[in-house]
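K.L.:
Okay, sequence plus prediction incoming.
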Amino acid sequence: MEESFEALDVLIVGAVPLEVKPLEGWLRAPKPLLTPWTTLWAGRWGRLRVGLACLGIGKVNAAAGSAVLIERCRPAMVWVVGSAGAYSKGPLSVGDVLVSTSILLGDEGVWERAGMGSMKALGFAVGHERGRPVFERFDLSEDWALKWAATLTPAGWYTLGTSSTKIPTVHPWAEDMPKAAAVREPKREIFQVAFGPSVTVGMSSGDAWIAEERFTRYGAWAEDMEGSAVVQVCRRYGVPVVQCRGISNRAGERDKSLWCMDKALAHSHAVLGTWLDGMKTAA
């Protein structure tokens, strides 16, 4: 028998349990609801109805899982949370948080000896935005949801803190603080929240050369494996979507002993905590 689903104020999705499971403790009376694709954990944050779900790795899992959940719980907003690999020539470091202003489709198109081309080279659009065909990039910069997020966590430097509700949040640091100052502040973790482009790929960059080629081709600051799929589904359903990812590693770095997944997720979760606090205040 199909579970009974309540409409959500916000649906938070990630690829693997580590990206969403820690948030379950934030909710009051979280309840597991089974769907054909995944389990949705639905609970309350103040008066807000919040859902958490792990969709699986990759674009197929992300797209199918998002569609199943949107059909059932009709969220007012979707947040994509997780980790990403930053390109070394971009502005991000490990531990920083990237909120995507646009998401590029890194696999769709044509790959020729001369290089990679978008779907425009094939003459097919993957979708439409505001009446215009989308060949390679979903632009989120004018979405009210992104602008709302930017009012709560403007681009700049932050430290971890806690709110009056005892969940992790971010606290602003000096706006003009140089990145090197983080080294001089050993007792306090300092990182930046940045708003910029990301690219979704089916195969992560396996070495520095591939990572540099992708950075040159797309101009994105970081790569992930699910974002564009969730955004494309949300666009089709007319649901506002924001992607927030912590930088766990340099793209192309395969030595996982150099990755900082815990730091990346702690920082991205704290950004979400600040957004939830903002929603609760406005509710």
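P.N.:
Arrived safely. Residues are numbered from 1 along each chain as shown.
K.L.:
C-alpha from now on. contacts and neighbour counts both.
P.N.:
Will do.
K.L.:
what's the longest helix in this structure?
P.N.:
helix 261-282 (DSSP state H).
K.L.:
Please point out which parts of that one sit buried.
P.N.:
By 16 or more other C-alpha atoms under 10 Å, the buried positions in helix 261-282 come out as 261, 263-279.
K.L.:
helices or strands up against that helix?
P.N.:
If you count contacts as 3 or more C-alpha pairs under 8 Å, 6 or more residues apart in numbering; DSSP states H and E, helix 261-282 packs onto strand 78-86, strand 97-105, helix 144-152, strand 156-162, strand 168-172, strand 241-250.
K.L.:
buried stuff in the third one?
P.N.:
Of the residues in helix 144-152, those with enough neighbours to count as buried (16+ other C-alpha under 10 Å) are 145-147, 149-150, 152.
K.L.:
before we move on, what about the fifth one?
P.N.:
The neighbour-count criterion (16+ other C-alpha under 10 Å) identifies 168-172 as the buried residues of strand 168-172.
K.L.:
Helices of the stretch 101-250 of the chain, residue ranges please.
P.N.:
All helices of the stretch 101-250 of the chain, identified by DSSP state H, counting those that start in this stretch, fall at 144-152, 208-218, 227-237.
K.L.:
before we move on, back to that, I'd like to know which of the helices and strands packed on helix 261-282 is closest to residue 128.
P.N.:
The minimum distance between residue 128 and the helices and strands packed on helix 261-282 falls on strand 97-105, with 13.8 Å, by C-alpha to C-alpha.
K.L.:
distance between that closest one and the chain's centre?
P.N.:
8 Å (C-alpha atoms, centre = their mean, to the nearest Å).
K.L.:
quick one: contacts for residue 276?
P.N.:
The contact partners of residue 276, taken as C-alpha atoms under 8 Å, 6 or more residues apart in numbering, are residue 45.
K.L.:
Okay, it and residue 199: tell me how far apart.
P.N.:
26 Å (C-alpha to C-alpha, to the nearest Å).
K.L.:
now residue 72
P.N.:
From residue 72 to residue 199 the distance is 28 Å (C-alpha to C-alpha).
K.L.:
same check, this time on residue 190
P.N.:
Taking C-alpha to C-alpha as the measure, residue 190 falls 25 Å from residue 199.
K.L.:
go on, residue 134?
P.N.:
Taken as C-alpha to C-alpha, the span from residue 134 to residue 199 is 14 Å.
K.L.:
These two - which one has more neighbours?
P.N.:
residue 199 (27 against 19; other C-alpha atoms under 10 Å).
K.L.:
try it against this one:
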Amino acid sequence: MRVLVATAVAAEADSVAAGLAAAGYARLGEEFVRRAVHTAPGSVPSPLIRYGRAGHEIHVYPAGVGPAAAAAGTALALGRGPGYDLVVSAGIGGGFPGAAPLGSLVVSSRIVAADLGAGSPEGFIPVAELGFGRHEVPVPGALGRRATEALGAALGTILTVTTATGTAERAAALLAGHPRAVAEAMEGFGVAEAADQYGLPVLEIRAISNEVGPRDRSAWRIGDALAALTGAFGKLPPVLESWTTHEH
């Protein structure tokens, strides 16, 4: 089994790596995926890092923030890689109150681009209903259920948004459109679209750092969420190693 884990930023990738190390995965090497990277003065591009155990490999790459960067970065990594069996979008995100408390984990049953579509006097119209494309990528059900059980996570719809929710009204509107939503983040759908272009299944895992609703940075628990992400990837490898692409 060879898996690509795509995060948004290096801090998330580091948390995933710490979990893999705790699970007995050894660092095998690294490579820089992008040919040219525009960075701030003094900053260093983040590499894709390969980890392995007993013939299995998990590669971790901070592909970028937002669905467009995540899709482009994931596609570049997949194109340069040795061939993968699965792609996992992982990181921190916002949890819907009552479904995913701070510091908890969620696993995707569906990955949905919640704001990809058009407004109308009658309300939001998803892009699929406009006939221009799709706003959802399927997730392997058996893998999602196994991951949920192993992690003690909540299983449900994870929404991809281009603007993080900052009001109670917006949170309510998202739940009205997606009653089974457990969390929102900004990269899952982009990662999923890239994976699908290569014919690969995808899963999304999020550790909850804040509530979806009124923006209150003083209430965020990013450190706790990153620690939960590390814990998740300390437990997840046996699930990934035992799963096969023939399962649904």
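P.N.:
Nice, thanks for sending it over. All values derive from a computational prediction rather than experimental measurement.
K.L.:
still on that earlier bit, relative to residue 115 of structure 1, which of the helices and strands packed on helix 261-282 of structure 1 is closest?
P.N.:
For residue 115 of structure 1, the closest of these is strand 97-105, at 15.3 Å, according to C-alpha to C-alpha.
K.L.:
Residue 161 of structure 1 and residue 168 touch, don't they?
P.N.:
Yes. Counting by C-alpha atoms under 8 Å, residue 161 of structure 1 touches residue 168, with 5.8 Å between them.
K.L.:
Pull up the overlap in contacts between the two.
P.N.:
Jointly contacting residue 161 of structure 1 and residue 168 under the rule C-alpha under 8 Å, 6+ apart are residue 270.
K.L.:
Help me confirm that residue 67 of structure 2 comes into contact with residue 186.
P.N.:
Yes. Taking contacts as C-alpha under 8 Å, residue 67 of structure 2 lies within contact range of residue 186: 5.9 Å.
K.L.:
which residues do those two both contact?
P.N.:
Joint contacts of residue 67 of structure 2 and residue 186 (C-alpha under 8 Å, 6+ apart) are 160-162.
K.L.:
Among those, name the ones in strands.
P.N.:
residue 160 (DSSP state E).
K.L.:
Going by neighbour count, which of the shared contacts of residue 67 and residue 186 of structure 2 comes out on top?
P.N.:
residue 160 (26 neighbours).
K.L.:
Can you find the partner of that one in structure 1?
P.N.:
Superposed on structure 1 with TM-score structural alignment, residue 160 of structure 2 falls opposite residue 200.
K.L.:
Could you pull up the contacting residues of its match?
P.N.:
103-107, 223-228.
K.L.:
do residue 52 of structure 2 as well
P.N.:
Counting by C-alpha under 8 Å, 6+ apart, residue 52 of structure 2 has contacts 25-28, 58.
K.L.:
Now which of these would you call buried?
P.N.:
Taking 16+ other C-alpha under 10 Å as the criterion, what is buried in the contacts of residue 52 of structure 2 is 25-27, 58.
K.L.:
and which of the residues you listed is nearest to residue 130 of structure 2?
P.N.:
Distances from residue 130 of structure 2 to these, taken by C-alpha to C-alpha, are shortest for residue 58, at 37.8 Å.
K.L.:
Can you report how many residues lie near the spatially closest residue to the closest one that is not a sequence neighbour?
P.N.:
Setting aside the residues directly before and after it, residue 58 of structure 2 is nearest to residue 3 in space (C-alpha to C-alpha, 6 or more residues apart in numbering), at 4.7 Å. Around residue 3 of structure 2 there are 22 other residues, counting by other C-alpha under 10 Å.
K.L.:
Tell me which residue of structure 1 lines up with residue 3 of structure 2.
P.N.:
Checking TM-score structural alignment: residue 3 of structure 2 goes with residue 10.
K.L.:
before we move on, the earlier item: right, so of the helices of the stretch 101-250 of structure 1, which gets closest to residue 129 of structure 1?
P.N.:
Across the helices of the stretch 101-250 of structure 1, residue 129 of structure 1 has its closest neighbour in helix 227-237 (7.8 Å, C-alpha to C-alpha).
K.L.:
OK, contacts around residue 86 of structure 2?
P.N.:
Neighbouring residues of residue 86 of structure 2 by C-alpha under 8 Å, 6+ apart: 2-4, 200-203.
K.L.:
Out of the residues you listed, which comes closest to residue 173 of structure 2?
P.N.:
residue 203 (24.8 Å).
K.L.:
how about the residue nearest to the closest one when sequence neighbours are not counted, what does it touch?
P.N.:
Leaving aside its chain neighbours, residue 203 of structure 2 sits nearest to residue 88 (4.8 Å; criterion: C-alpha to C-alpha, 6+ apart). Counting by C-alpha under 8 Å, 6+ apart, residue 88 of structure 2 touches 3-6, 202-205.
K.L.:
likewise residue 120 of structure 1?
P.N.:
109, 135-136.
K.L.:
redo that, cut-off 6 Å
P.N.:
residue 135 (C-alpha atoms under 6 Å, 6 or more residues apart in numbering).
K.L.:
That one corresponds to which position in structure 2?
P.N.:
In structure 2, residue 120 of structure 1 lands on residue 128 (TM-score structural alignment).
K.L.:
likewise residue 28 of structure 1?
P.N.:
Per TM-score structural alignment, residue 28 of structure 1 is aligned with residue 26.
K.L.:
for residue 211 of structure 1, same thing?
P.N.:
Using TM-score structural alignment, residue 211 of structure 1 pairs with residue 171 in structure 2.
K.L.:
Surely that match touches residue 214?
P.N.:
No. Using C-alpha atoms under 6 Å as the test, residue 171 of structure 2 is too far from residue 214 to be in contact (8.4 Å).
K.L.:
The two: who's more crowded?
P.N.:
Set residue 171 of structure 2 next to residue 214 and count neighbours by other C-alpha under 10 Å: residue 171 wins out with 19 against 13.
K.L.:
Run a quick neighbour tally on the nearest residue to the more buried one once chain neighbours are set aside.
P.N.:
Nearest non-adjacent residue to residue 171 of structure 2, counting by C-alpha to C-alpha, 6+ apart: residue 213, 5.3 Å away. Look at residue 213 of structure 2: counted by other C-alpha under 10 Å, it has 19 neighbours.
K.L.:
and residue 27 of structure 1, what does it touch?
P.N.:
43-45.
K.L.:
For those residues, give me JSON lines that also has secondary structure and distance to residue 83 of structure 1.
P.N.:
JSON lines is the format used below for those (DSSP: H, G, I helix; E, B strand; the rest coil; distance: C-alpha to C-alpha, whole Å):
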{"residue": "43", "secondary structure": "strand", "distance to residue 83 of structure 1": "24"}
{"residue": "44", "secondary structure": "strand", "distance to residue 83 of structure 1": "25"}
{"residue": "45", "secondary structure": "strand", "distance to residue 83 of structure 1": "24"}
